[in-house]
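Undergrad: have a look; sequence and predicted model below, questions after that.
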Amino acid sequence: MSSEFRNFLELSYEELEELNLQAKDQRKKRVAPGIIQEERLKYLTDEKTIKAVTVVFSDLEGRLHMLDYDKKFLVKSYDNLTFDGSSIRGFTAQRESDLRLAIDWAAFYWVPADVFGAGKVLVFGEVIDKNGEFYSGDIRGVLKNFSNEMFDTNGWTLNAANEIEGFLFEGVDAERSFHETGSFEYVNSGGYYHSLPGDPLREFIDTTAEVQRAMGFENEKDHPEVAPSQFEINYTYGDVVTAADQIQLYKLICRQVATQMGMTASFLPKPVTGVNGSGMHTNVSITKNGKNLFWDPKGEEKISKMAWAFTDRILTAGTDLCLVMNASVNAYRRLDPHFEAPNQIKASATDRGSMVRIPIGNEKSSRVEVRSVGPDANPYMVLYAIFKTGLQGETAKIKNLRQADRYLPDNVYTAIDDFRKAPWTSSLFGDDVKGRYADLKQASADRCPRLLGTIVKAPEVQFHHDVYNQLLWGKF
């Protein structure tokens, strides 16, 4: 169709970055929500070239959902946006299906027109139940409440930075056609740090990094990873809710850029056997009045007693939380010690097979790194579980806890069983949400061969929570 008569918002990447960094700074400074709401509504009203607002939210498994609202409608009806919760896996039953979306105006993004379409902006939504409270199945809201509670009570800011690995494969929708093709085709076989300028993987990484930069990610470095056709694009840390939002946007951007290039960005933890899998190493720290509470130049490995106590609680709950951090059948292929897998329930400064690593740091960067997280996990659930466990969980009376001979489950069935039995997961999520999450994982697992074997099976891809659709789910 001709664009001759259209005049929709299209900003340069430089303008986008400036606007998004300003919005990010408001979040960081905790500007009052009412002030930001008034500012955003005025902007939407005054900016005539915006046609639609994309509102995004995540389901219980971490799958991102997107709804486009006409700009004029949203400005008038932002406080009464309803949707059918029974259509979202893990949300309400059909008999109690009505849920509302509130707008988190601080989580507002200006998006590149060449990637998301002209005339659009994006904002994160908050799922509200019929009583007007945060919906218990919306873990983003649960995480946000916990983060606010820690700040209001203790003055603590919870920080996170995630290193998210993925694969780039030939063809659009390569995952959804895997049950027919039985294989993934690499676009590059160079390996770690090796990708020549102009090859498909390098072009994908460069384009994705440009989009992230424009959306205020504050990039740090990017490179091909160890496995063929594998990538990692790093950006700076942020407060815990912003960090989780950026994980969702990172994967969305990667998938969209790959699709426009005729390829597929995959975040399956182990799409190809025989090579390294993909992880989402999760770095966490806590600050108060700008001071890093995990830093102690005189402490063991130069981290504080608070950081070690935090680590000990994570190790104690290692098997309880394994299903949260490794959320699919395919994830248990990654927990293989032959490929640098972090499957040992240990803490170490050097051993990359340990579940928790203590990286070299300084007063600014000192942190704890949880390495056992898969890139397909629900980021809100992961970060909530890590911080609440690290701050409020129990510490096991196990001799030499940090180096004990203990391992994470090597299959999803054991992980589901551990999750269901653990009192701590009930404390984290409540029995209702805990049961729904475990049932979702069980339903996918039951459609797959019980033994992993040496080749990736079609069902573990087809019924994966990031891949399936109604049509694929019905092909059983």
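TA: Happy to help now that I have it.

Undergrad: okay, CA-based contacts and neighbour counts for the rest of this
TA: Will do.

Undergrad: where along the stretch 1-150 of the chain do the strands fall?
TA: 52-58, 64-70, 81-84, 98-110, 120-128 (DSSP state E, counting those that start in this stretch).

Undergrad: show me what counts as buried in the shortest one.
TA: Read it as strand 81-84. For strand 81-84, burial by neighbour count (16 or more other Cα atoms under 10 Å) applies to 81-82.

Undergrad: what's that strand in contact with?
TA: 97-102 (Cα atoms under 8 Å, 6 or more residues apart in numbering).

Undergrad: which of the strands of the stretch 1-150 of the chain sits closest to residue 146?
TA: strand 120-128 (14.6 Å; Cα to Cα).

Undergrad: buried stuff in that closest one?
TA: 120-128.

Undergrad: just the residues you listed now: which is nearest residue 348?
TA: The closest of these to residue 348 turns out to be residue 124 (Cα to Cα; 36.5 Å).

Undergrad: dump the buried residues of strand 120-128 into JSON lines; add distance to residue 68 as well.
TA: Formatted as JSON lines, the buried residues of strand 120-128 follow (distance: Cα to Cα, whole Å):
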{"residue": "120", "distance to residue 68": "9"}
{"residue": "121", "distance to residue 68": "10"}
{"residue": "122", "distance to residue 68": "9"}
{"residue": "123", "distance to residue 68": "10"}
{"residue": "124", "distance to residue 68": "12"}
{"residue": "125", "distance to residue 68": "12"}
{"residue": "126", "distance to residue 68": "15"}
{"residue": "127", "distance to residue 68": "16"}
{"residue": "128", "distance to residue 68": "18"}
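
Undergrad: before we go on, here's another structure to hold up against the first:
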Amino acid sequence: MLGTLKSVAVAPAELEGAFSEGIGFDGSSIDGFARVYEADMLLRPDASTFQVLPWRGENPGTARMFADILLPNGSPSLADPRDVLRRALTKAGDLGFTFYTHPEIEFYLFEKELRRDRPVPVDSAGFFDHVPHGTAHDFRRAAITMLENMGISVEFSHHEGGPGQNEIDLRYADALSMADNIQTFKAVVKEVALEQGYFASFMAKPMAGEPGSGMHTHLSLFEGDTNAFHEPGAPYQLSRTGRHFIAGLLRYAPEFTAITNQYVNSYKRLWGGAEAPAHICWGHNNRSAMVRVPMYKPSKGQSTRVEVRSLDAAANPYLAYSVLLCAGLKGIEDELDLPPEAEDDVWNLTERERRAMGIEPLPASLDEAIRTMEESDFVAEVLGEHVFDFVLRNKRAEWAAYRDQVTEFEIKQDLRRL
């Protein structure tokens, strides 16, 4: 449920039975799936996700499929994150919408060995830098080739702002396919890194003083072939539906932040500057805002969209896209009013100025995010009781373990002084 990829190998001769009957496994051995007395569960592969794995080049080759998780009676498991997203997409479909996403995924590439328990970036390049014969350049080319070979389209790639930091943007797709693609993307990036003698990390803030790794995601709703966010002549060509959708994102942002930013470390990125959004506001081309309306192209109404900038690369995409979609749909259903846009760099405003403008902060820590989420009927409804309770238990345990640590900062700051 935290987005960690699990797998089981199946021989080709057993595949027919896997489709017809499912593959039995002990659900109680996977944290968050089932209690001991509910242990028997089934995996049923989703044939539409079949792809040969390019990095498993032996003959005969190896392929992969994502699987749905079922109870013995064949009903969907309440613990399946793919089914959480599928339920959210069904709700959108009932309202006449198809939900598309387009993520910009950032990550760091490090030397294989730590130095003094610290990661060592593979280069010291910066934003958009082209380094001749650069490790990151060759790495991105190899990773993109592998992704394209698996049918995952890549739109852009470049070096990001931090040393060893890279970004690869996936071409838009329906949200369930994209969530599967993100999971595949992470596996491919890590495989290519290992092949080249490095390791890749999607940790939100792996190095102090350097930019964190986000997963800015562009969202759009379509009604058939029509972009529901597009209205010619409206400000930024953004329709009433689009404005209500953004209002829903802003209204429920504090409640779903524990899902989109699920680790203690996530809040080091959100509150660490470097264009990470820490306040609940929206703006046109304002990169300090949590929600941005990208510059529109007058000749391309289909490209009207909104960008959520608070997600980090460590989020579980199935759960994250579920809460974002449902928050936007609530905004549409309840016709929520969109507050005035933030035109200034929100980070450079004083706290008093932000309050005067009605701009509230996102949770400042995992603890605060948990406390806000546990009071949320909205998130409980989207995730379902089982997933909701597990995430809260898991995150409370993480916060308790973190709170118990004595950090290097405290030792340096206080050991000899006090």
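TA: It's in. Keep in mind the model is a prediction, meaning the values are calculated, not measured.

Undergrad: re the thing from before, distance to residue 446 of structure 1 added to the strands of the stretch 1-150 of structure 1, as CSV?
TA: Shown next, in CSV, are these (distance: least, Cα to Cα, whole Å):
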stretch, distance to residue 446 of structure 1
strand 52-58, 24
strand 64-70, 24
strand 81-84, 27
strand 98-110, 29
strand 120-128, 29
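
Undergrad: how about the ones you listed, which one is nearest residue 431 of structure 1?
TA: That would be, of the strands of the stretch 1-150 of structure 1 and by Cα to Cα, strand 120-128, which comes in at 19.1 Å.

Undergrad: what does stretch 233-248 of structure 1 correspond to over in structure 2?
TA: Aligned by TM-score structural alignment, stretch 233-248 of structure 1 falls on residues 168-183 of structure 2.

Undergrad: and the helices in the stretch 151-300 of structure 1?
TA: In the stretch 151-300 of structure 1, the helices defined using DSSP state H, counting those that start in this stretch lie at 178-181, 200-214, 240-260.

Undergrad: the ones you listed: which one's closest to residue 339 of structure 1?
TA: In terms of Cα to Cα, the element of those nearest to residue 339 of structure 1 is helix 200-214, at 22.1 Å.

Undergrad: pull out the buried positions in stretch 287-303 of structure 1.
TA: Within stretch 287-303 of structure 1, the residues that qualify as buried are 287, 292-296, 301-303, counting by 16+ other Cα under 10 Å.

Undergrad: farthest-separated two in those?
TA: Across the buried residues of stretch 287-303 of structure 1 (Cα to Cα), the longest gap, 18.4 Å, separates 287 and 301.

Undergrad: which residue in structure 1 aligns with residue 218 of structure 2?
TA: So residue 218 of structure 2 corresponds to residue 283, using TM-score structural alignment.

Undergrad: how near is its match to residue 297 of structure 1?
TA: Separation of residue 283 of structure 1 from residue 297 of structure 1 (Cα to Cα, to the nearest Å): 19 Å.

Undergrad: now swap in residue 33 of structure 1 and tell me
TA: For residue 33 of structure 1 relative to residue 297 of structure 1 (Cα to Cα), the value is 38 Å.

Undergrad: what residues are up against the closest residue to residue 250 of structure 1 other than its chain neighbours?
TA: Excluding its sequence neighbours, the residue lying closest to residue 250 of structure 1 (Cα to Cα, 6 or more residues apart in numbering) is residue 212, at 7.3 Å. When contacts are counted by Cα under 8 Å, 6+ apart, residue 212 of structure 1 touches 218-219, 250, 253.

Undergrad: change it to 10 Å
TA: Residue 212 of structure 1 makes contacts with 13, 17, 111-112, 206, 218-219, 233-235, 246, 249-250, 253-254, as judged by Cα atoms under 10 Å, 6 or more residues apart in numbering.
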